[in-house]
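Colleague: Fold the following, please.
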Amino acid sequence: MQGWPLAALLWLALSAAPAHALQKFVEVQQEFRSSEASLYDRKGQLLQQIRLNPHERRLSWVALEDVSPALRNALVASEDRRFYQHSGVDWNAVAAAAWGNLWNSRTRGASTITMQLAGLLDDDLRRRNSPRSFSQKLSQVMVAQLLERNWRKDQILEAYLNLVSFRGELVGIHALSRVLFGKHPGGLSQREAAIAVALIRGPNATPARVTERACRILQEQHAGQECKDLESFALLALARTGSNSEVVVTTTAPQLAPHLARKLLRTPGQALRSTLDAGVQRFATDALQRQLAALTDRNIQDGAILAIDNASGDVLAWVGSSSTFSNAADVDGVVALRQAGSTLKPFLYEMAIEKKWMTAASLLNDAAINLPTASGLYIPQNYDKQFKGLVSVRTALGSSLNIPAVRTLVTVTPTAFFQRLQTLGFQLRESGDYYGYSLALGSADVSLLALTNAYRALANQGRYSGIRTALSDPPVKMTKAMDPGATFIIGDILSDRSARSRTFGLENALSTRVWTAVKTGTSKDMRDNWAVGYSDRYTVGVWVGNASGLPMWDVSGVTGAAPIWQEVMQYLHARDQLRQRIPQKPEGVVAQEIRYDDKQEAPRQEYFLAGTEQALIRTAKSDDIGVAIRYPTAGMLVALDPDIPPERQRIRFQASGLSNGSWRLDGKLLSAAEAAPKNRRNKNVRPVPVQNPQLALDWMPWPGRHVLELLDDKQTVLDQVRFEVRGAVERVAAPKNSPGSRKGA
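Modeller: Next comes the predicted model:
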C-alpha cells in the first residue's frame, strides 16, 4: 500500500459499500479443486493420485487445525502482526507505510492477510505483472472489510493458506508441504515453516534470498538458532521444484493403481471409490515383483494381474505393470493384446461337450496331423514335441496337448469357435477363417481382462457379464453364454491334478489349498506366459512377458505366471472368512463309472451330459472324432482357367472320420449326378465317375461364394466351410474374322 495518501485510504474506509457480492466460506471451500484426482479402494483407502491440471499443483483442502502451529505463528508474525486485532485493514500499518513512503524509508507494508485473501478470491483484484491500480486497491480494501464482517478469523486464515501461491506451480500449503518437505502441513517444523512463509513474499526468489528472509522470520520469533545451516536446508528443499520452478517430484500419496486410475479418473479434484481392495492390490503387486526378481536371468521384465469377484464382477486387483522392473511401466498389461496360447482350449472343449460331439471320456488321437489350408499345410506340434497316442478329452485338456485340441477344432470349426469367443467378450479383430485351425492353440491376440472375465463365466456355470471397476457403476447383469453342465465338466477337468500330470506332474504351482480350476498358456517362442483360474468365489488371471515382445528364456506358464497366480489365489482365500465350497453338479450332469476296452486310461468316475454317458469306452469310437471337411479348406479361393473345358475342371469334396454322410452345397443336397452335370453345349460328355460319393465327390465349379456342409445320416451338420470360385465358366468360339470373345470373367 506504499505510495497512497493516508487521506484517500481514510475516505475509502468511510465509504466502503456493504452490498459488495461476497462468497461464503463454505462456498469457497466447496469450489476448491485439487489438481489431482484420487482413486480410493472399496473401503475408502487412498490407492492412487494422478495429476490432471497441468497449470497448477494443488492438493486437497487442509483445515486450519491440521496446519502446524509453527506455520500459523510464522505467517502472522511475518505478514500481519495485528491480524487478530484489525477489521481487515491495519490502519497503523497504512500510516506507517505512508510515512515511510514520504521519507523514502523501508517499512513492512500495509497489505493484511485479509486484503491478500481478497485478491485471491476475486480475479479482478488479483495482482498480475504490474502493480494494482488505484480502483483495484480501493476494491481490495472494501472486500477485506466485508470478509472480516462475514467470516471468522480462523476461516480467513484457513482459506488464505489453501489459496496462496508459493513457488512456481505450487498453490496451497498442502502442495508445498508435500513437495518441498515430503510431509503433511501438520508436521512442519519451525525451520520449514519459516521457509514456507518466506516464499509467500518472494515465490521465485533465489535460495539465498529465501534463506535470508526465513532467518529474519526465525529471529523475530526468538528462534535464531534455527538459522544454522539454513541455506543448505533451503537449497535441498527448493531443488525439488527444478531449475524453472517446475515440480519434479510427485507427492507421497500411495501409487498402487496407476493404470486403473488413468482409466477411471477424468476431472481435477475427482475422488472416486473403486471396487479394488487395497490389501489384494498391494499383495498382488508384491507377488508379481517377487516372481520377476527371482527370474531376472530369464529375460522377463513385465507382468500384469487381474482378480475378480465371481458373483459381483467387482475387480479386486488391477496390476497393469511390474513398475520398477519394467522399461515400459506406463503400458497397461491388463488391456494390452497378447497371444493367448493354450488358455483358449477350455472354451473349445466346452463347446464340443455342450454340442454333444464328444465327452470328457472321448478318445482323441495325439498323433502327427497335417491339415490343408488356403496358405498351405498346417502341422501342429505339442509343447514337448512328443506324441501320447490315444488320450481322453480329460487328459488332453488337463495336460494341454496341442494336437487333440486342433482335432477338436476341426470338429467344432474355426467359425463356430470364433463366434463363441466373441460371445464371451474377446472382441477378436479378425474372423474365424482368418485364424483357422491355429485358433485352437491361441493364435488370436487377447487381453488379460477379456481372458480372465471369460474364465469367470466358466466359474459362474456359463453365465457371462461385464466387470465393475467403480462402486458407482450399476450391478452387472448375467446372460447365458455356455451350458452349465458343460462348464461344470470343464471346471472338474481343470481342477484334476491327475489329468494334468502327464505334462506338469502331480506337484506344481497349479495346486492350491482350496478347490481351484486353472489353465496355463505359453505363446510362440515363449513371448507370453499365462495362468488363469478360478475358485468358487474368485477368478485370477496373470500374464508375464515383455512389453517389447521379446521372448523369455526357457519360461513356461507353469514356471512363470503360475506361481504368482497361486500366491494371489491363496491370499484371497486366507483372508476370506467364508467356508470354501466345491462346485456342485448341476442338473443334466450324470456321474458314471467308466473303463476303456484297451486300457488306454485307468478306470474312473467321469461326468457326462445326460444322454451321452457310457460305461465302456471303445477304441473304435475314436475314429468318429475329428469328422471334418478336408477339402476345400475354409476361405480357399479357386481360380478357373477359361482355356480348359469346364467339364474337365473339378473340385473334389473330401471328408474324413465319417463312414456314412452326405454333402450340401449352398443349401442344396448333392448327388453324384448333380455334382457333375452334363455340359449344355456338348451332350456327349459324361459325368466324371465318382469314387465313394458320400465321402468324396467331384463337383464342377461355377463362380461365386459357396457354403459347403457335411451332414450325417440324420442330416445334422458336422462341418462347414466357405470358399470362393473365380474365373470364366466356358470359352465361346469366336466368329470368323472377328476377335475372340470370352464369357464369365
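
Colleague: going forward, measure contacts and count neighbours with C-alpha atoms only.
Modeller: Noted.

Colleague: where along the stretch 301-450 of the chain do the helices fall?
Modeller: Ranges of helices in the stretch 301-450 of the chain, per DSSP state H, counting those that start in this stretch, are 345-354, 393-398, 402-412, 414-423, 432-435, 448-459.

Colleague: would JSON lines of those helices with mean neighbour count be doable?
Modeller: As requested, the helices of the stretch 301-450 of the chain are arranged in JSON lines below (neighbours: other C-alpha atoms under 10 Å):
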{"stretch": "helix 345-354", "mean neighbour count": "24"}
{"stretch": "helix 393-398", "mean neighbour count": "26"}
{"stretch": "helix 402-412", "mean neighbour count": "26"}
{"stretch": "helix 414-423", "mean neighbour count": "19"}
{"stretch": "helix 432-435", "mean neighbour count": "19"}
{"stretch": "helix 448-459", "mean neighbour count": "27"}
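
Colleague: The ones you listed into JSON lines, with extra columns for distance to Gly313?
Modeller: Shown next, in JSON lines, are the helices of the stretch 301-450 of the chain (distance: least, C-alpha to C-alpha, whole Å):
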{"stretch": "helix 345-354", "distance to Gly313": "20"}
{"stretch": "helix 393-398", "distance to Gly313": "26"}
{"stretch": "helix 402-412", "distance to Gly313": "29"}
{"stretch": "helix 414-423", "distance to Gly313": "17"}
{"stretch": "helix 432-435", "distance to Gly313": "28"}
{"stretch": "helix 448-459", "distance to Gly313": "8"}
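
Colleague: Between those helices, which one is closest to Glu31.
Modeller: When the helices of the stretch 301-450 of the chain are compared by C-alpha to C-alpha, helix 448-459 sits nearest Glu31, at 37.0 Å.

Colleague: contacts for the helix or strand where Ile564 lies?
Modeller: In this assignment (DSSP states H and E), Ile564 forms part of helix 562-574. The contact list for helix 562-574 (C-alpha atoms under 8 Å, 6 or more residues apart in numbering) reads 280, 283-284, 287-288, 291, 509-514, 520, 530-533, 538, 540-542.

Colleague: next one: stretch 494-514
Modeller: Contacts with stretch 494-514, where a contact means C-alpha under 8 Å, 6+ apart, come from 394-400, 493, 515-519, 535, 558-559, 562-563, 566, 569-570, 573, 580.

Colleague: Proceed likewise with the subsequent sequence, for comparison:
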Amino acid sequence: MAGNNEQNSRVARRKSQPKPPKKHWFRRIILSLAALFVIGVLAGLALFFYYAQTAPTVKQSDLVNTGTAKIYDQNDKYLTSLGTNDHEYVKSSNIPSTLKNAVVSIEDRRFYKHKGVDYYRILGAAVGNLKGSSLGMQGGSTLTMQLVKLAVFSTSTSDRNLKVKAQEAWIALNLEKHYSKSQILEFYINKVYMGNGIYGMGTAAKYYYGKSLKDLSLSQLALLAGMPQSPTYYDPTTYPSYATSRRNLVLEAMYDNKVISKSQETAAEKVSVKTGLTSSGRSSLAKHEKTNKILDAYLNEVRQDLLKKGYNLTDGEKVYTNIDMDAQKRLYDIANTSQYVNYPNNGKQTFQLGVSVVDSYTGKVSAMIGGRKTGNVTYGTNRAVWTSRSNASTMKPILDYGPAIEYLNWPTYKSLSDTKYKYPGTNISVHDFDNNYLGNMTMREALVQSRNIPAIRALQAVGKSRAKTFANNLGMNLKTVNYANGIGAGVSTLQVAGAYAAFANGGVYHKPYYIRKVTTSDGVTTSYTSTGKRAMKKSTAYMITDMLKGVINSSTGTATTAKISGVYQAGKTGTDNYASQYKNKVPSDAVVDSWMAGYTKNYSVAVWTGYDKSTEAGGYLDTSNEKISQQIYRAMMNYLQQYSPNSDWTKPSSVGTTKKNGIEELYVVGHLFSSSEASSGTASSASSSSTTTGSSSTSTEASSRSSESSSSSSEAASSSSSAESSSSESSSESSSSSEASSSSEASSEATLSETPTADTNNTTEGQ
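Modeller: As a prediction, the model looks like this:
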C-alpha cells in the first residue's frame, strides 16, 4: 500500500512539473519566408541599382520629337522630309485637356500621383503575370516609363526584359525630378507612333481628320488616345470595327476616371468612328511619296551624309541642299518617260542607268538619279554611286592623257603608236573594238577616236605612280593602279562627273557635295562647302578640254550623238566589253556598260547605262542601245544649258598654238616639241629647255620599266579577265553598224580569271 502511494506521488510530481514548449513550425515557416522575401527584395534592389548604373543618359532632344529632318533645295524652298510625313509638334498649351484626360485614363490613371514609377501598378502587373493574364511587365509601365521606352529603347520583344525594365524605371524616376507632369505628357503625345508613318497625335489629327487637335470632338480624341497600343489595327479607315471597340474602351476609362459624364460617354459611343475622316491627309502623303520618289537617289545620299556628320534625323533638322529641283524633275522624266529617250524593253530586265550632275565651279551636286522604273521604293539602289562597274574609256583623260600633259608636257600633236602591243610586263595583248591597228597617230586623234593602245602607251610613259596621284587628286580613290586601269576602273558616275568638272573649271577639283548647311532645332546652323584644290595646271585642263571637244564635234569622234548645236562642251564616251568566256553567249556586238561623260563651263554630267545582271538573259547592250547614254546626256545637258550662259573656254597664257597638218594643235609654253620629238615613240623627251619634272626623264622612264612593269605575273593577275576584253565603241557615228566586237583573247588567256568584266572592280578595254 505504501509502495502504491509513493508511485502515485511520483506521478503527481511529474504532472506538476512545467512542460517543455511546443515547436512552433508554422511560425518558423512564416519567419523563413519573411527572411527570404527580405533577401529577395535586397537582391532585387541590388540588381536594380546595378542595372541603373549602366542606364543610358537621356537628353531633352531625345524626348522632344520635333520630327524628321526637313529638306530644302538650292533656293531654300521646302521639298520634303526624310520621314514619311511632316511632323506636327503641339505644345502642351495647345493640347486639349480632353485628350490629356483620355490618355491618362487609358494609359496611366495614377499618372498625377506617382513619381515616375507606380509601385501599386507594378504589384498588380506582377500578380497578373502569376495568373497568366495579359498585364505582364508591360502592364506595370507608367506614361513616364512608356516615354522612356519611346525615346531610348523600343517596343520590340528584345527590349522586354528585366534589365531594360529596371533602366526604364530608373530613367523615369530621374525624368520626374527634372520635368513637370505637363511636359512629360506633352513629350508622350508628340512622340507616339500613330500608324501610316505618322508620329505624334497632332500629326495624326491632320492626317486622319485634316484638323488640329483643338478642333476634334470627344469621340475623335478618344480614338487618337487609344491608337498607340496598336496603330495598325486601330486605323479607323482600314479596321473601323477594331477602332470602334478601342475608342469605346477609352471612353469607358474616362468615365471611370470621372473626367466625363455618363451622358458624354454614351453620346460619344454613338458617333460613327468614320465621322470626320478625310482623304486630304492621305493625299498629302501621296504627294509626299511622289516627291520622294523623284528625289530618292539624292535623298539617300543626303541621309547617309547627315548620319556621317552626326545628325540623328529625328530632331527636325532643317537641311539645305544643293539640289536644283527643276533639273531633278527633268532628269527623272528623262529616265522614266519616252518623251526624251526611247528605252528598250526586252521583257527580261529593265534597262538601267545612273546619272550625276555636278556644278563645274563649286562641286555642288545639282541632280542625281539612281535608276529607272524602280517602283515605290525608299532609299533604293543608287547606281549613280556604284563603283562595281568599269567606267571604260571615260578614264583615259583622267589616268592617261591628263597625267601625260601634266607631268611630261606632251603637246596635243604628240605621236603615239597604234601597233601590236601588250600590257607592260605581261603577255596580254591590248585590242580595240575593230581589232585593227592604225599605226602612228597624234594624241588628239587617239583620244577623239578612243584608241586603247595609245592610251596604255601614254600611261606607261607617265608611270603608274604619278598617274595614280593625278587620278586620286580628281577623286578616283584608286588604291592600286594596273595598266588595264588606263581604259577603265571601278568608279562611279559621281566620281567621273566630279573629275570632269575640274577639267571644266581650269584644273581645280571640288569634291562633290550635297549639303550646304544644317540648322538644328535649337537654332544652331552649321555650313558646309567643298574647298577647291588645284589638281592640275591650267594648261593641262585646257588642253584636255580642247581635245575632248573633238570627241563630240569631230566626224571621227565617238560622241557625235551627244552634240548640241551651238553649245560649247567637251566629253568622252566609254563602252565595256564582255570577257571571252561570255562572248559565245552574247551577240558579237554586245557590250556590258555604256558611258557618256561631258561638261560645259557650268555643269558636268556623267551617265552610266546597262543592266543590273549583265550575265543573265537580256543583260547586254548592243549597237541598237549603247548610244542611249549619249542621248540621256544630250537631253539633260540641253535642258541645263537653256538656263545657263554659253561661253567657250579661254586659252591660258601657258598654252601655245601651232599648226600641224592643217589642225591647230596645242602645247605647253616652254615645252614646244619639235616634229622629231613629238613622234619619237611612246616617251619622247621634251625640248632641252624644259625643266619641268618628268619631261627630261621620259626616255629613261620608257626604257627602264623595272619599277613600273617588271612584275609580269602580278600585273597579269591584276589585269584579270577585264584586260582581255576589247573596245566595242564606234569610232564614228556613221560606223555603228560595223561595230562588231571581235574576240581578243591574249596568248595567256588560260591563266586569266573567269569572271565577267562588268561584275568585277578590274578594268576593261573600251571607249
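
Colleague: are any of the contacts of stretch 494-514 of structure 1 buried, and which?
Modeller: 394-400, 493, 515-519, 535, 558-559, 562-563, 566, 569, 573 (16 or more other C-alpha atoms under 10 Å).

Colleague: Check the gap between the alignment partner in structure 1 of Val64 of structure 2 and Arg167 of structure 1 for me.
Modeller: Matched by TM-score structural alignment, Val64 of structure 2 corresponds to Phe32 in structure 1. Using C-alpha to C-alpha, to the nearest Å, Phe32 of structure 1 is found at 19 Å from Arg167 of structure 1.

Colleague: Mind checking which of those two has more residues around it?
Modeller: More crowded of Phe32 of structure 1 and Arg167, by other C-alpha atoms under 10 Å: Arg167, with 21 against 17.

Colleague: SS state for that one?
Modeller: coil (DSSP: H, G, I helix; E, B strand; the rest coil).

Colleague: Which residue, neighbours along the chain excluded, lies closest to it?
Modeller: Pro203 (4.5 Å; C-alpha to C-alpha, 6 or more residues apart in numbering).

Colleague: One more: Ala392 of structure 2?
Modeller: Gly488 (3.7 Å).

Colleague: Could you do Thr203 of structure 2 as well?
Modeller: Glu88 (4.6 Å).

Colleague: wait, doesn't that neighbour sit right on Ile198?
Modeller: No: at 9.6 Å, Glu88 of structure 2 does not count as touching Ile198 under the criterion of C-alpha atoms under 8 Å.

Colleague: neighbour-wise, which of the two wins?
Modeller: Ile198 (25 against 20).

Colleague: related to what we said a few turns ago, which one of the helices of the stretch 301-450 of structure 1 lies nearest to Ile113 of structure 1?
Modeller: helix 448-459 (53.3 Å).

Colleague: which residue numbers in structure 2 go with that closest one?
Modeller: Going by TM-score structural alignment: helix 448-459 of structure 1 matches residues 493-504.

Colleague: Identify all contacting residues around that stretch.
Modeller: 354-361, 363, 384-386, 394, 398, 474-476, 508-512, 535, 541-542, 544-545, 597-608.

Colleague: And for the aligned partner of Thr359 of structure 1 in structure 2, the neighbour number?
Modeller: When structure 2 is aligned by TM-score structural alignment, Thr359 of structure 1 is paired with Pro411. Counted with other C-alpha under 10 Å, residues neighbouring Pro411 of structure 2 total 28.

Colleague: Spatially nearest residue to the match of Val64 of structure 2, not counting backbone neighbours?
Modeller: Nearest one to Phe32 of structure 1, counting by C-alpha to C-alpha, 6+ apart, is Trp61 at 7.3 Å.

Colleague: Give me the distance between the one you found and Leu188 of structure 1.
Modeller: Taken as C-alpha to C-alpha, the span from Trp61 of structure 1 to Leu188 of structure 1 is 16 Å.

Colleague: Could you do Asp314 of structure 1 as well?
Modeller: Asp314 of structure 1 is 40 Å from Leu188 of structure 1, by C-alpha to C-alpha.

Colleague: So for those two, which sits in the more crowded spot?
Modeller: Asp314 (25 against 20).

Colleague: Wait, the more buried one touches Leu306, no?
Modeller: No: Asp314 of structure 1 is not in contact with Leu306 according to C-alpha under 8 Å; the separation is 10.7 Å.

Colleague: list the contacts for Glu715 of structure 2?
Modeller: Contacts of Glu715 of structure 2 by C-alpha under 8 Å, 6+ apart are Gly425, Thr426, Asn482, Tyr483, Ser709.

Colleague: What is the burial count for the first one?
Modeller: Read it as Gly425 of structure 2. Neighbours of Gly425 of structure 2 (other C-alpha under 10 Å): 18.

Colleague: Can you get me a residue count around the residue nearest to it when sequence neighbours are not counted?
Modeller: In space, and not counting its chain neighbours, Gly425 of structure 2 is closest to Ser712: 4.1 Å by C-alpha to C-alpha, 6+ apart. Close neighbours of Ser712 of structure 2, defined as other C-alpha under 10 Å, add up to 15.
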